[in-house]
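# Coordinates for the following, if possible.
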Amino acid sequence: MTETLYPELPTTRSSPLDPPAELGVLRETEPISRLAFPDGTLGWLVTSHALAREVLADNRFSNRAELQHSPIRAGGKPIPQQPPAKPGMFINMDGQEHAKYRRLLTGQFTVRRMNQLIPRIEAIVRDHLADVRAQGPGVDLVEAFALPVPSMVICELLGVSYEERESFQRNTKALFTLTKEFAEIRAAFERIEDFVADLVRRKHDEPGDDMLTGLIQTGELTDEEVANMGLLLLVAGHETTANMLGIGTLTLLGHPEQLAALKADPSLIDNTVEELMRYLSIVQFGASRVALEDVELGGVTVKAGEPVSISVMAANRDPAKFDRPEEFDIHRPATGHVAFGHGVHQCLGQQLARIEMRVGFNALFREFPDLRLAVPASEVPMRDDMAIYGVHKLPVTFS
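Below is the predicted model:
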């Protein structure tokens, strides 16, 4: 295999719902290709489904923060390398260090416990759909529904006052905004750190039936560890699901025959959610790993210290894995996608996200069977400027 150097990660989408065309070309011609990272480091770009899963499952590839090189820019400039992850920041740790923290959270995210939350999630969805109707046709579905539903769910799970949501939502959005300078992103992150650290201090005096209190009461963690674990859950727990609810609605409205099938048979919702995750792959720039030793991968040698960028978008549109991958089809068995990752770092809250989407989409189209866009699809503002893709706004109308 030749090692053609790709000068920069392709980021310009072919259309609002499709990945950059260059990723598909690379997947067919060079599924692991040389990539120049913005900080000058030479590494690799993986675009095939098989190789993506191979890297994500191989403990010879590290997720440690201090080893990473970002394939994207912030404010047009390379993102500097980061220090080692702070205690509790388990997503940027490997091995036993990662496993220790993940073990303490696994019991909080079992399928059984998530299913017990369904009645409460249904009530939250019902209340916000009532707000949508009260605001009337022309309402922004992101502001009235897609964002507040997962925000309220994660607030209740963590024991965060919902009245405090505006501050962390504003700062979380800043974390994912590619047009901001890295110093601005860092400052937003530190504000969230301070917010959660203060929340943990308050939990000692006012414990509740929530995850932060539960983590404190294990007796195995310092307050710093609890706060950092809570921060990760708070940031991840609403930004991704909120954007899936928004862009997922846009996708369904843009495929009326698929939407009609879902309305006729709500039991298709499980497949619909998986297909939306596969088709949209909203974590735009995928996952990053660094080789801890020389690794043979896809016919090339990834040398120790070289970064690997895994394009989830390209992997989830791989025809070697999915039949007619460019088509949105809620009847396909969409299992096997890597939208939630793969291996030991696979998304811990994926079952919660699935439930929120299942409940949210079914209730939305049951309550508003004639829901439609209030503006032409071409005028819906897409989140091209964000690391988590979606829609900034979604004006909708209904009878």
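
# C-alpha from now on. contacts and neighbour counts both.
Fine.

# need the helices for the stretch 1-150 of the chain, in chain order.
21-29, 49-57, 95-106, 111-116, 118-135, 141, 148-158 (DSSP state H, counting those that start in this stretch).

# Tabulate the ones you listed (CSV), appending distance to residue 295 and mean neighbour count.
Below are these laid out as CSV (distance: least, C-alpha to C-alpha, whole Å; neighbours: other C-alpha atoms under 10 Å):
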stretch, distance to residue 295, mean neighbour count
helix 21-29, 20, 17
helix 49-57, 10, 20
helix 95-106, 18, 14
helix 111-116, 35, 14
helix 118-135, 44, 16
helix 141, 46, 23
helix 148-158, 39, 22
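
# Indicate which one of these is closest to residue 9.
helix 21-29 (8.9 Å; C-alpha to C-alpha).

# Now do the closest one: everything it contacts.
With C-alpha atoms under 8 Å, 6 or more residues apart in numbering as the test, helix 21-29 has contacts from 10, 13, 14, 32, 33, 46, 47, 48, 314, 318.

# In ChimeraX, how would I select just the buried ones from those?
Selection command for ChimeraX covering only the buried members of the contacts of helix 21-29, criterion 16 or more other C-alpha atoms under 10 Å:
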select :10,32,33,46,47,48,314,318
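
# any idea which of the contacts of helix 21-29 is closest to residue 186?
Nearest to residue 186, judged by C-alpha to C-alpha, of the contacts of helix 21-29 is residue 10 at 25.0 Å.

# to compare against the first, here's another:
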Amino acid sequence: MPKPPEVPVHRIRDGVDPVPELCRMAARTPLVRDDGPGANDWVVSGREEARAVLGDAQRFTTRPPAETAEASRRLVEPGNLLQYDPPEHTRLRQMLTPEFTVRRMRRMEPLIERIVEDRLDVLERAGKPADLMRHFARPVPGLVGCALVGVPRDDQAELARTLDIRSSGRGKKNIQAMKAFNAYMVRMVAQRRRAPGDDLLSMLILGHGEDLDDRELGGVCASLVAGGFENAAEMLALGTLVLLEHPDQLQLLRKQPELTDGAVEELLRHVSVVSTASPRTALADVPMGDQVIKAGDLVDVSLFAANRIQPPGAPPDRFDITREQTNHLAFGHGIHFCVGAALARMELRIAYAALLRRFPDLRLAVPPGELRFRPLAPQYGLEVLPVTW
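A predicted model of the protein is given here:
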């Protein structure tokens, strides 16, 4: 596959698989200086090295480099945990964590099941062939995210469309959608302060409303909904593609639906829709192997390489839903590990299972070579996924 010159090698894929250049780079050393176009100072591709960087919040920050602390503060989006360091990050994370326990997320299971079935009805009515992205993969997480934070039912469809534009568009439309989405969330905070409901935003207001202003609360909800939408939408589409391209594994999953949880973990590892973690800036000189990451250097951590590329001498990587689960990095690591991981896992489990039940003859409607991917997007994904049944 030709390499676009503006894309760093660790952001390029061959479909959903690593390209030879990335494999060669990772085989040379798990930490390399990357002087290629669009790259940061360092690229980390080894699993243990990735964990070391992501797990070290004292010597690495997700905040962009800035000449002054004041400039750095201006670059931080209110409520976006990925851009916060301790103690601010710790304060927000401690407020959110109790709302994302497995037990609490299970309360949303009936709602997610209804959303999934409704969207499968829409997909079926669209007739074959149909675009799985448009009718299923994108609407499901958009509607789930809106329900999570308490967006009124009458507003959900329109806000989900705004979120879709915010996540997939470029240029002026993207910026306008982003501003509209964030502004809506701030307005909803004010409404929930006056009339709390039974949703995540209301729980945060009731428990911590005096400690958070409207912009920060709105930012928390906006980043949670947007992040969950983008990641889950691409996972639903790419995960379905992977299953369709591995008929032996798909047949096994149909025969043994009890393997669904393991299949979700293997799909998360295999796909790794977030190719690289948010860039880290070194706050001090950090020795790693026989090299030193200097204070101020920018570091890209390739989650995709860490999850997919085997060390020299190890068996080749392959997709296997019966794999004894390893601690993959699809949700990140350290203090920025995805707070909504339990919800994402449940959403994927429900959606994959329902899709395969409803359409036992599901298959691609175009040759795989005609699929168009989005290598420049923060979440690797597809433009469209035409399917038939």
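
# how much space between residue 304 of the first structure and residue 294 of the first structure?
Distance of residue 304 of the first structure to residue 294 of the first structure, computed by C-alpha to C-alpha, to the nearest Å: 5 Å.

# all strands for the stretch 251-399 of the first structure, in order.
Under the criterion DSSP state E, counting those that start in this stretch, strands of the stretch 251-399 of the first structure are mapped to 287-291, 295-297, 300-302, 307-310, 372-373, 396-397.

# will you turn these into TSV that also has distance to residue 103 of the first structure and mean neighbour count?
TSV is the format used below for the strands of the stretch 251-399 of the first structure (distance: least, C-alpha to C-alpha, whole Å; neighbours: other C-alpha under 10 Å):
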stretch	distance to residue 103 of the first structure	mean neighbour count
strand 287-291	22	23
strand 295-297	28	13
strand 300-302	31	15
strand 307-310	26	28
strand 372-373	43	20
strand 396-397	42	20
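
# Tell me how many other residues surround the equivalent of residue 368 of the first structure over in the second structure.
Matched to the second structure by TM-score structural alignment, residue 368 of the first structure sits across from residue 359. Residues within reach of residue 359 of the second structure, counting by other C-alpha atoms under 10 Å, total 13.

# what's near enough to touch residue 359 of the second structure?
Residue 359 of the second structure touches residue 389, counting by C-alpha under 8 Å, 6+ apart.

# what's the answer for residue 65 of the first structure, then?
Contacts for residue 65 of the first structure (C-alpha under 8 Å, 6+ apart) come out as 81, 82, 83, 84, 85, 92, 93.

# So which of those is the closest to residue 329 of the first structure?
Looking across the contacts of residue 65 of the first structure and measuring by C-alpha to C-alpha, the closest to residue 329 of the first structure is residue 92, at 34.5 Å.

# separation between that closest one and residue 189 of the first structure?
15 Å.

# Residue 141 of the first structure now?
The value you get for residue 141 of the first structure to residue 189 of the first structure, if C-alpha to C-alpha is used, is 27 Å.

# I'd say residue 10 of the second structure and residue 303 touch.
No: Residue 10 of the second structure lies out of contact with residue 303 (C-alpha atoms under 8 Å); the separation is 9.5 Å.

# got a winner among the contacts of residue 65 of the first structure for most neighbours?
residue 93 (22 neighbours).

# mind checking what residue 193 of the second structure lines up with in the first structure?
For residue 193 of the second structure, the aligned position in the first structure is residue 204, judged by TM-score structural alignment.

# sorry, back to before: between the contacts of helix 21-29 of the first structure, which is closest to residue 383 of the first structure?
For the contacts of helix 21-29 of the first structure, the minimum distance to residue 383 of the first structure (C-alpha to C-alpha) is 11.2 Å, reached by residue 13.

# That closest one is in contact with residue 280, isn't it?
No: taking contacts as C-alpha under 8 Å, residue 13 of the first structure lies outside contact range of residue 280: 11.7 Å.
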